[in-house]
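>>> Pasting the sequence and the predicted coordinates here, then a few questions.
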Amino acid sequence: MSSCVTVIQGQHGWGVTYSSTEICALKGSTVNMSCTYTYPSWKYGRYTKVKEAFWFTKERRYQPVDLRTDSDYQDRVESRCSKKRCTLRITDLKESDSVEYKFMFITNQPGGRYTGSPGVTLRIADLQVQVSTSSHSGSRELKCHSSCRLPDRSSYIWYKNGQKIQSQTSSTYSVTYDYADSYSCALKGHENYGSPPVCEFDPLYQEKTCRHTGF
């Protein structure tokens, strides 16, 4: 769930290239981000060796905090580096994970550290059912709206009164409704992190009563 935009940052042979600059993912899901990095192989009369390479989101006493030691990500992150390419995996995503992630590497050269900035912005999607009036009397157009852009190929699941509607897999759904019906949506494969249900009713009525208000 990412934008396929490659950004290269570098100077004098030092650089970081992120495979994506923005990623949209659902709460509870797993996300992967990756980058490659470059550096001068020889400088100041010595070969360059990488001593440390890590991802971070925050600093402590002006020093980046390796995500693998960050208590907010305990048991949820995995970082691997090989041949100047590093990947970061974060599992069980939380709303608080919606921040910017940067990659840094430190070498044996004097002042030989480099941070890829700006980094990768992760946004946690919040699904909501949006309702609009259809041109046909008595019907409504429902849209499963995400707070950030999910892949166009995403497959959706719709629920009516808590029961799955088998025939609907698109992000929009046209319904002729009963005032007591509730509707909610989720992304296929992430059914436990769907939208809150919405209950449509006639504005002339003073009360609204849904048959079902949850999954």
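Ah, there it is.

>>> CA atoms for contacts and neighbours, from now on please.
OK.

>>> can you count the residues close to Cys144?
22 (other C-alpha atoms under 10 Å).

>>> What separation do you get for the residue nearest to Ile90 when sequence neighbours are not counted and Thr133?
Once flanking residues are discounted, Ile90 sits nearest to Val77: 4.6 Å by C-alpha to C-alpha, 6 or more residues apart in numbering. Between Val77 and Thr133 the distance is 44 Å, computed by C-alpha to C-alpha, to the nearest Å.

>>> swap in His145?
16 Å.

>>> also this one, for the comparison:
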Amino acid sequence: MTKIPHEKYTGLPGVTLSVTDLKVKERISVISRKHNFSRLECHTSCNLPKDVSYVWFRDGQEVSQQISKYYSVSIHEAKAISCSVTGHENIRSPKLSVEDNQGVIESSFEICAIRGSTLKISCDYTYRPITTSQQKKFCFTAMENNQHVNVKNTLRDRTEYHCDASVCTLSISNLIDNDSDEYEFNFTSNNENAGYISSVGVTLSVRDSHIQVNVERSGSQIRDLVCQSNCWQPYHVSYVWYKNGQILSEEKKKRLQKIIDPADSYQCSVDGYKDRSLAVYAPRLPSVSVSPTGAIVEGTSVRLTCSSDAHPAANYSWIKKNGRQSSHLLSSEPYLVFSSIKSTDSGDYRCTAESDLGINSTLTFIDVQYAPRLPSVSVSPTGAIVEGTSVRLTCSSDAHPAANYSWIKKNGRQSSHLLSSEPYLVFSSIKSTDSGDYRCTAESDLGINSTLTFIDVQCL
């Protein structure tokens, strides 16, 4: 505001101040024969600057300065732990005490199970000794509307518990999609101070069974066949491998490492489940189809399609054979297209189908037909044609299929009758009256062509 009327400004939005405290939270608590630590977080609901660092204290004494807000500490040392932000060491969180000999280790933090199967979730735990008057109660809880709900209430009669001195197991049968959830281990006793809820849940995902064999390749050599599931499988799971439908009894691992015969097919499954993967196998001998069917005529559009039964799907390539050599790559697709095929396109074409499991190829001959070209005429003997001598006219035309020939003599605007239906016309003793124009015609079902030749007979 100023002394001048209407000269004022209000900043919008304002500055929102949130006053909060620090708290040490136990993020992961693990106790077992192999692990004995807790991961702590110096937690605040404020968004602190990224460059802030933290100071950790045990029994009031500084033990560590961390850029990270997380601090891992041995369970046996995790007593009276507090934290503060660097520069404000006098403002500390309340002390947290992590009880010795009390905690839980989850068998696995993420579990995937196949719909309809039975799943067992196990927890190893230790608990400080309690008196005989303190009754221990064990259960697993799921999260529903951010509240812990007893698993037995949600899964009804499909659950069973089995607990001993150090392991508690929950068995869920006939899994359904709604069973997907996060489960936490919980035990309590008559003593209100004796109890524990695990700080790390087990996330369960229920899915359809989907098993497949993947091919892993290193360079030109096949490295492994790998049995892959859309569900994560524990390390102790056994696998079943099949070769041409028969079980390979000695193979139990996820990876199949052996020489792969292109003639064989392979499948796998997870032991205990009936579903198998689709078979994988190298490309079989390719077949080639030609479209349109029938004779291949010059100038038309022709499509060659190569197909091979293969899994995984094959990659294709086309080349043309030129004697002992092959031309460059014509196509890397299953098909080879000629928009206007030529007679020079006739020849052998090789289609190759290839995958990581093997290679196979087939040779196809393409025969391009065409109408007769312009005929040429040769005269024998060469030189001057003299009356009374023997003369042979030969007509030839490049054609496929071979042409039929005919000879006539032109008489002005008219033509004489057919003189010959052969490629040649013979005069055993030619006369002067035989002089004139002779037309040779080459004809096939694909077309017709002709040429005119003048014969000049000289008198003796």
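Yes, it's here. Just so we're clear, the structure is a prediction, and the values are computed from it rather than from any experiment.

>>> After superposition, what is the TM-score?
The TM-score (TM-score structural alignment, normalised by the length of structure 1) is 0.61; 192 aligned residues with a C-alpha RMSD of 4.3 Å.

>>> hmm, back to that, pick out whichever of Val77 and Thr133 of structure 1 has more residues nearby.
The neighbour comparison of Val77 of structure 1 against Thr133 (other C-alpha under 10 Å) goes to Val77, with 18 against 12.

>>> Quick check: the more buried one touching Asp66?
No. Using C-alpha atoms under 8 Å, Val77 of structure 1 is not in contact with Asp66, being 10.6 Å away.

>>> Skipping its backbone neighbours, what lies nearest Glu191 of structure 1 in space?
Excluding the flanking residues, the one nearest Glu191 of structure 1 by C-alpha to C-alpha, 6+ apart is Ile157, at 7.8 Å.

>>> residue contacts, the alignment partner in structure 2 of that neighbour?
Following TM-score structural alignment, the counterpart assigned to Ile157 of structure 1 within structure 2 is Val240. Contacts of Val240 of structure 2 were listed using C-alpha atoms under 8 Å, 6 or more residues apart in numbering, and they are 247-249, 251-253, 268-271.

>>> ok, now with 7 Å
Contacts for Val240 of structure 2 (C-alpha atoms under 7 Å, 6 or more residues apart in numbering) come out as 251-252, 268-271.

>>> can you check Gln163 of structure 1 too?
Counting by C-alpha under 7 Å, 6+ apart, Gln163 of structure 1 has no contacts.

>>> Pretty sure Gln267 of structure 2 sits in a helix.
No. Counting by DSSP: H, G, I helix; E, B strand; the rest coil, Gln267 of structure 2 is not part of a helix but strand.

>>> Against Ile366 of structure 2, how distant is it?
For Gln267 of structure 2, the distance to Ile366 of structure 2 - C-alpha to C-alpha - is 39 Å.

>>> again, but for Ser108 of structure 2
From Ser108 of structure 2 to Ile366 of structure 2 the distance is 62 Å (C-alpha to C-alpha).

>>> Of those two, which one has the most company?
Each of Ser108 of structure 2 and Ile366 has its neighbours counted (other C-alpha under 10 Å); Ile366 has more, 16 against 13.

>>> ok, the more buried one touching Gly347?
Yes. At 5.3 Å, Ile366 of structure 2 counts as touching Gly347 under the criterion of C-alpha atoms under 7 Å.

>>> joint contacts of these two?
In contact with both Ile366 of structure 2 and Gly347: no residue, using C-alpha under 7 Å, 6+ apart.

>>> Map Arg303 of structure 2 onto structure 1.
Match for Arg303 of structure 2 (TM-score structural alignment): no aligned residue.

>>> Look up the closest residue to Arg303 of structure 2, ignoring the ones flanking it.
With C-alpha to C-alpha, 6+ apart as the criterion, Arg303 of structure 2 has its nearest non-adjacent residue at 4.5 Å, and that residue is Val337.

>>> With Ser173 of structure 2 instead?
Ser173 of structure 2 sits nearest to Thr118 (C-alpha to C-alpha, 6+ apart), 4.1 Å away.

>>> what's the answer for Tyr18 of structure 1, then?
Nearest to Tyr18 of structure 1 is Cys35, by C-alpha to C-alpha, 6+ apart, at 4.3 Å.

>>> okay, now the nearest residue to Tyr47 of structure 1 once chain neighbours are set aside: neighbour count?
Spatial nearest neighbour of Tyr47 of structure 1, excluding adjacent residues (C-alpha to C-alpha, 6+ apart): Ser41 at 5.7 Å. When counting by other C-alpha under 10 Å, one arrives at 10 neighbours for Ser41 of structure 1.

>>> Distance of Ser41 of structure 1 relative to Arg113 of structure 1?
If you go by C-alpha to C-alpha, the gap between Ser41 of structure 1 and Arg113 of structure 1 works out to 14 Å.

>>> what's the answer for Asn192 of structure 1, then?
42 Å.

>>> With Arg46 of structure 1 instead?
For Arg46 of structure 1, the distance to Arg113 of structure 1 - C-alpha to C-alpha - is 15 Å.

>>> where's the nearest residue to Ile247 of structure 2 once chain neighbours are set aside, which helix or strand?
Leaving aside its chain neighbours, Ile247 of structure 2 sits nearest to Trp241 (5.8 Å; criterion: C-alpha to C-alpha, 6+ apart). Element membership of Trp241 of structure 2, judged by DSSP states H and E, is strand 239-243.

>>> how about that strand: buried residues?
By neighbour count on 16 or more other C-alpha atoms under 10 Å, the buried set for strand 239-243 of structure 2 is 239-242.

>>> same check, this time on stretch 21-38 of structure 1
Buried-residue list, stretch 21-38 of structure 1, by 16+ other C-alpha under 10 Å: 21-27, 31-38.

>>> Do me a favour and get the end-to-end distance for that stretch?
18 Å.

>>> Equivalent analysis for stretch 188-204 of structure 2, please.
24 Å.

>>> hang on, the earlier thing: the residue nearest to Arg303 of structure 2 reaches Ser291, doesn't it?
No. Counting by C-alpha under 7 Å, Val337 of structure 2 does not reach Ser291; the two are 9.6 Å apart.

>>> Are there residues contacting both of the two? Which ones?
With C-alpha under 7 Å, 6+ apart as the test, Val337 of structure 2 and Ser291 both reach 302-304.

>>> List the ones among these that fall in strands.
By the criterion of DSSP state E, membership of these in strands covers 302-304.

>>> can I get those in JSON lines with neighbour count?
Listed next are those as JSON lines, based on neighbours: other C-alpha atoms under 10 Å:
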{"residue": "Val302", "neighbour count": "19"}
{"residue": "Arg303", "neighbour count": "16"}
{"residue": "Leu304", "neighbour count": "19"}
